[in-house]
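A.B. asks: Okay, sequence plus prediction incoming.
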Amino acid sequence: MSLTAADIMTKSVLTAKPDDTVAAVARLLSEHDISAVPVCDSRGAVIGMVSEGDLLTPVGAESTARRSRWLTILAEGTDLASDFVHYIGIGNRRIGDLMVKPVITATADTPVPQLADMLVRHHIKRLPIVQDGRLVGIVSRANLIRAFARNPDAVVEPP
């Protein structure tokens, strides 16, 4: 019998809220040595995902140059209020503006081979596991590899 998401998922999942700042989520990822978190609403429904890569996007040279051009246009030759400049700073941006959506999810009874197919087909590294519209776990590529290493026959769909 094949394993399912419920058998291999990480049940204790750290999450972010859409109003969390980029700086707060960067700290969360860094402190827990993880590379992404689901973004959940107040009911626990997954509404987005945010990864290290998503956090790097607005920091890149291209984004910084574009932001500088827009600030120059907005200022029209005058100085912008320092509070405004601080407010739009990268660290103060909200995760809801950067998160990837919609999110590909699976259910706890999804067989491991199907989970692997979903990760490969959608070019993603992790799948939030939902039940009744709420987050109950997450399956990463590492979870799949560990399951395969423990019991190769249990992760293969029977013929």
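C.D. replies: Received, thanks.
A.B. asks: Every contact and neighbour count from this point should use C-alpha atoms.
C.D. replies: Will do.
A.B. asks: After the longest helix anywhere in the chain, heading C-terminal, what element do we hit next?
C.D. replies: With secondary structure taken from DSSP state H, the chain has its longest helix at helix 61-75. Following helix 61-75 in sequence order, the next helix or strand is helix 82-87 (DSSP states H and E).
A.B. asks: then this one, side by side with the first:
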Amino acid sequence: MLAKITVADYMSKRLVTLTKDTEIIDAVNKLLDHKITSAPVVDQVGRLLGMFSEKDVMSIVLETAYNQSMGGKVGDYMTKEIISVDGESSIVDLAEKFQQTSVRSFPVFEDNELVGIVSRTDVLRALASIH
């Protein structure tokens, strides 16, 4: 039953995105305001350039502690090596992928287009739905 559930069934389709030129404090506030752990960083045509996550913010916190100032743009700190998933992948395959990495959410693609984001919480919701 669980193997028949796809990523597309539980992914978030309402994307909160950032650009590489977004100021760090604005990006942090956006993550907090939307209660999300990461956001895709896209260019002017919506093409994925990277991901900006809580983990990236930890680097900024450490740098701020040592330098006594916080500045910069998302493009300076975002993760550029993207691990993505296909919307038609099974939620079981996704769970396995989450187990192999510390990443808490993945961008979702269908036909080479960014269509959503899926998190560990989405896997929990899928599991709960079968009971």
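C.D. replies: Thanks, I have the structure now. None of these values were measured; they are calculated from a predicted model.
A.B. asks: Can you calculate the TM-score here?
C.D. replies: Laid over one another, the chains give 0.87 as their TM-score (TM-score structural alignment, normalised by the length of structure 2), with 129 aligned residues with a CA RMSD of 1.9 Å.
A.B. asks: Please identify the buried residues of the longest helix of structure 1?
C.D. replies: Buried residues in helix 61-75 of structure 1, counted by 16 or more other CA atoms under 10 Å: none are found.
A.B. asks: what's the answer for stretch 116-126 of structure 2, then?
C.D. replies: Buried residues in stretch 116-126 of structure 2 (16+ other CA under 10 Å): 116, 117, 118, 119, 122, 123, 126.
A.B. asks: do stretch 105-117 of structure 1 as well
C.D. replies: 105, 106, 107, 108, 110, 111, 112, 113, 114, 115, 116.
A.B. asks: Among those, which ones are in strands?
C.D. replies: Those of these mapping onto strands are 106, 107, per DSSP state E.
A.B. asks: residue ranges for the strands of structure 1, please.
C.D. replies: 36-40, 46-51, 106-107, 126-131, 134-140.
A.B. asks: mean deviation of the longest one from structure 2?
C.D. replies: Same thing as strand 134-140 of structure 1. With mean CA distance after the TM-score superposition for structure 1, strand 134-140 of structure 1 departs from structure 2 by a mean of 1.1 Å once superposed.
A.B. asks: distance between that strand and the chain's centre?
C.D. replies: Its chain's C-alpha centre and that of strand 134-140 of structure 1 lie 12 Å apart, by CA atoms, centre = their mean, to the nearest Å.
A.B. asks: Which stretch of structure 2 lines up against it?
C.D. replies: Mapping strand 134-140 of structure 1 onto structure 2 (TM-score structural alignment) gives residues 113-119.
A.B. asks: and if you look at the second one?
C.D. replies: Aligned using TM-score structural alignment, strand 46-51 of structure 1 spans residues 48-53 in structure 2.
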